[in-house]
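S.K.: Okay, here's the prediction I keep looking at, along with the sequence it came from:
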Amino acid sequence: MELRQLEYFVAVAEEQNFTRAAERVRISQSGVSAQIRQLERELGAELFDRSARTTTLTVAGKAALEPARAALAAARAVRQAVGEVTDLIRGRLTVGMVIGCTITPLFDALAAFHRAHPGVEISLLEENSDRLIEAVRAGTLDLALVGTATAELDGLHALTIISEPLVVAVPAGHALAARHQVKLRDLAEHPIACLPSGTGLRTVFDRACAARGLRPAITLQASAADAIADLAARGLAVAVLSESMAAAYRDRLTPLVIEDLDAPALLALVWKSTSSPAVRELLVHSRRAFIEPVGVGGAAPATG
């Protein structure tokens, strides 16, 4: 008994016709008939009643149908399992990371994946979040760590790593330094330093301002939080950063709550639902690297 014989048997049973079954399995009708005759001889019973125009199952055929389907399903599962292992032995994983990212758990996840699957080639590149998201959609990236204003991204799955508010950061002696909180309209009187367009943090800020009809003067842009903080510390602009970013520069800057900005900036891993076994395996390591430390109180600063 061969798997192909069971495949032909199931095809004829479902199509109730040898000609249509032959078209379905892409061999000649005589080939299908010959293989089923051989199967019947091995089983010692006829599987089909061929006396009518419609081919129907005999009692023996009805008894054999579900076991035949189960055998074919088991064979497909074996092929899939072996294929997934092969992909993890010899494959390639292309990962994106938002520019200026200092989130070391991603590197921990990549290192753990590499130790488990040394045969998979890993590529890592930096880019703005909007371009990374489009690259994942297009399939040129397998997975990316991005800054975003929302976890609802068309066609993609997202795992939120960090969700936190934006703040304003100013140096001592600045006109806003004596205040504990500000409104977005208060920033219109000051030049602003912020991440560039295409980053999640900037998208959150721009959307909030646009919703209130505000057009703040973003005079300085940099892709690294260090540069934005340094520019603000020198008195060149007011910095707009995430809460954790600003906390890293408390020795030079005072963070102020933006009271009318409710939407948080997110840092998230994004991937397609049709991702490869290698991506699914990397996600296992990523959840361990990101989620477990956060669960015990350790979260890295967000960016992008």
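M.R.: Structure received. Numbering: from 1, shown residues only.

S.K.: going forward, measure contacts between C-alpha atoms and count neighbours the same way
M.R.: OK.

S.K.: hang on, E15 packs against A22?
M.R.: No - assessed by CA atoms under 8 Å, E15 is found out of contact with A22, at 9.6 Å.

S.K.: Give the residue from those two that has the larger number of neighbours.
M.R.: A22 (20 against 16; other CA atoms under 10 Å).

S.K.: before we go on, here's another structure to hold up against the first:
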Amino acid sequence: MSHLDLDLRALDIFVTVVEAGGMTAASQQKGITQSAVSQAVGGLEKKMNVKLMDRAVRPPALTPAGRTLFDRAKSLLDTARETSFMVRAHQQRSLPRLNVGMVDSFGITVGPHLVKELMDEALEWSVWSGLTKLHVKRLFTREVDVVITEGSVETEERIISHRLLREPFVLALPVGYTKKIESLKELSEDIPLVRYSSRSLTGINIETHLRRLGIEARRRFEFDTADATLAMVAVGIGWAITTPLCLLQAKTHLPSIRCEPLPGPAFSRSLMLATRRHELESLQKMISKKSCEILEQRCLPEISRFAPWVIEKMRVGEKVV
């Protein structure tokens, strides 16, 4: 047997088995049968004449040889993918397909301009939005190639990330609510809080902030998107904690919304751009540069029309990792 006789596809399946926690999960993630997963792992063991997994325990555990292969295989697969991208780049100027995950507020305000600017970089574009907690997970499972997500990105050797925007949370009130805002506690006792879903990072961050302040607003209204949340505020149902970009996303409702600084301690969110290291790094730089240009040249001027006081508190760019 040749010492170079390693099947990259089998290695990829083996790594997925370890990361997913079992062959059933790996088969679902890869979209292949559990039998095909088992055969791939068994084929590696046969070729190298070693036992990679201890199947006597549940879930199967790595043997010392399996741990060595897993650690080395990740680097080997990254190198193979990078090589593939580089070789194809000599054949064609565009990627065959680019899968992007975007937080809704970015996807609606920046996304269309970003795709228009970079549309020739890929023959096909697929953009996913929705709840951001799934975006980075999809980056690891290779369902997406690039993500623009909310919050910090876990430090991981296979991921490279940049911060595109840091923006403060602000107060959104019905335009007809003219009382002076002294505290969030008094406000929550006066009219209902319209919440972002607790399944979203925005909702989680807001709830954490309210708990720190000892505020227990009655739970009556909760929505998944900024547009839906702020539509409720616009018709006078209650108030919300949101961000300037979310308000821009829901700009059709702005004539009926009063935007004010958040009373009490300030807090903010970051929008991060992340890709797998050694893959698409030149495209990542292009996306980062164009995104920052769009934020500065298009979004900030629009935000300044309804909340001029917030512009100095917003930060575009800044490399994090």
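M.R.: Structure's in. What do you need? This is a predicted model, so every value here is computed, not measured.

S.K.: what sits up against the helix or strand encompassing L241 of the first structure?
M.R.: Using DSSP states H and E, L241 of the first structure falls within strand 238-242. For strand 238-242 of the first structure, the surrounding residues in contact (CA atoms under 8 Å, 6 or more residues apart in numbering) are 164-170, 187, 190-194, 201, 225, 228-229, 231-232, 265, 302-303.

S.K.: Among those residues, which are located in helices?
M.R.: Counting by DSSP state H, those place L201, A225, I228, A229, L231, A232 in helices.

S.K.: Would you mind giving these as JSON lines with neighbour count added?
M.R.: Output for those, formatted as JSON lines (neighbours: other CA atoms under 10 Å):
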{"residue": "L201", "neighbour count": "29"}
{"residue": "A225", "neighbour count": "26"}
{"residue": "I228", "neighbour count": "25"}
{"residue": "A229", "neighbour count": "29"}
{"residue": "L231", "neighbour count": "20"}
{"residue": "A232", "neighbour count": "25"}
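
S.K.: now, which of the residues you listed sits nearest I258 of the first structure?
M.R.: Closest approach to I258 of the first structure among those (CA to CA): L201, at 13.7 Å.

S.K.: From A232 of the first structure, how far off is the closest one?
M.R.: To A232 of the first structure, L201 of the first structure is 17 Å away according to CA to CA, to the nearest Å.

S.K.: ok, now which ones touch the most centrally placed residue in the second structure?
M.R.: Centroid-nearest residue in the second structure, with CA atoms, centre = their mean: T149, separated by 2.9 Å. When contacts are counted by CA under 8 Å, 6+ apart, T149 of the second structure is found next to G101, M102, V103, T132, H135, V136, L271, M272, L273, A274.

S.K.: now V37 of the second structure
M.R.: Contacts of V37 of the second structure by CA under 8 Å, 6+ apart are I13, F14, M23, A26, S27.

S.K.: Ranking by neighbours, what's the top pick from the residues you listed?
M.R.: F14 (27 neighbours).

S.K.: follow-up on the earlier one: among the contacts of T149 of the second structure, which lie within strands?
M.R.: G101, M102, L271, M272, L273, A274 (DSSP state E).

S.K.: what do we get in the first structure for the fourth one?
M.R.: Structural alignment places M272 of the second structure opposite A268 in the first structure (criterion: TM-score structural alignment).

S.K.: I'd say that match and E152 touch.
M.R.: No - A268 of the first structure lies out of contact with E152 (CA under 8 Å); the separation is 10.8 Å.

S.K.: Could you name every residue contacting both of the two?
M.R.: A158.

S.K.: of these two, who's got more company?
M.R.: Using other CA under 10 Å, the more surrounded residue of A268 of the first structure and E152 is A268, with 23 against 10.

S.K.: Quick check: closest non-adjacent residue to that one.
M.R.: Spatial nearest neighbour of A268 of the first structure, excluding adjacent residues (CA to CA, 6 or more residues apart in numbering): T160 at 4.2 Å.

S.K.: What lies in contact with stretch 183-194 of the second structure?
M.R.: By CA under 8 Å, 6+ apart, stretch 183-194 of the second structure touches 181, 215, 217-223, 229, 232-233, 237-240, 263-264.

S.K.: Just the endpoints, please. Distance across it?
M.R.: 16 Å.

S.K.: Go through it and flag the buried ones.
M.R.: L184, K185, L187, S188, I191, P192, L193, V194 (16 or more other CA atoms under 10 Å).

S.K.: Can you pick out the most distant pair from these?
M.R.: Longest span within those, CA to CA: K185 and V194, 14.2 Å.

S.K.: for the first structure, what spans make up the helices?
M.R.: Counting by DSSP H, the helices of the first structure are 3-15, 18-25, 29-43, 59-89, 104-116, 129-138, 200-211, 225-233, 243-247, 277-295.

S.K.: Quick one: closest of those helices to G147 of the first structure.
M.R.: helix 200-211 (4.1 Å).

S.K.: ok, and what's touching that closest one?
M.R.: By CA under 8 Å, 6+ apart, helix 200-211 of the first structure touches 129-130, 146-149, 166, 184, 194-197, 215-216, 241-242, 261, 263-267, 303-304.

S.K.: picking that back up, so which of the helices of the first structure gets nearest L156 of the first structure?
M.R.: Using CA to CA as the measure, helix 129-138 is the one of the helices of the first structure that comes nearest L156 of the first structure, at 7.1 Å.

S.K.: That closest one corresponds to what range in the second structure?
M.R.: Residue span in the second structure matched to helix 129-138 of the first structure, by TM-score structural alignment: 132-141.
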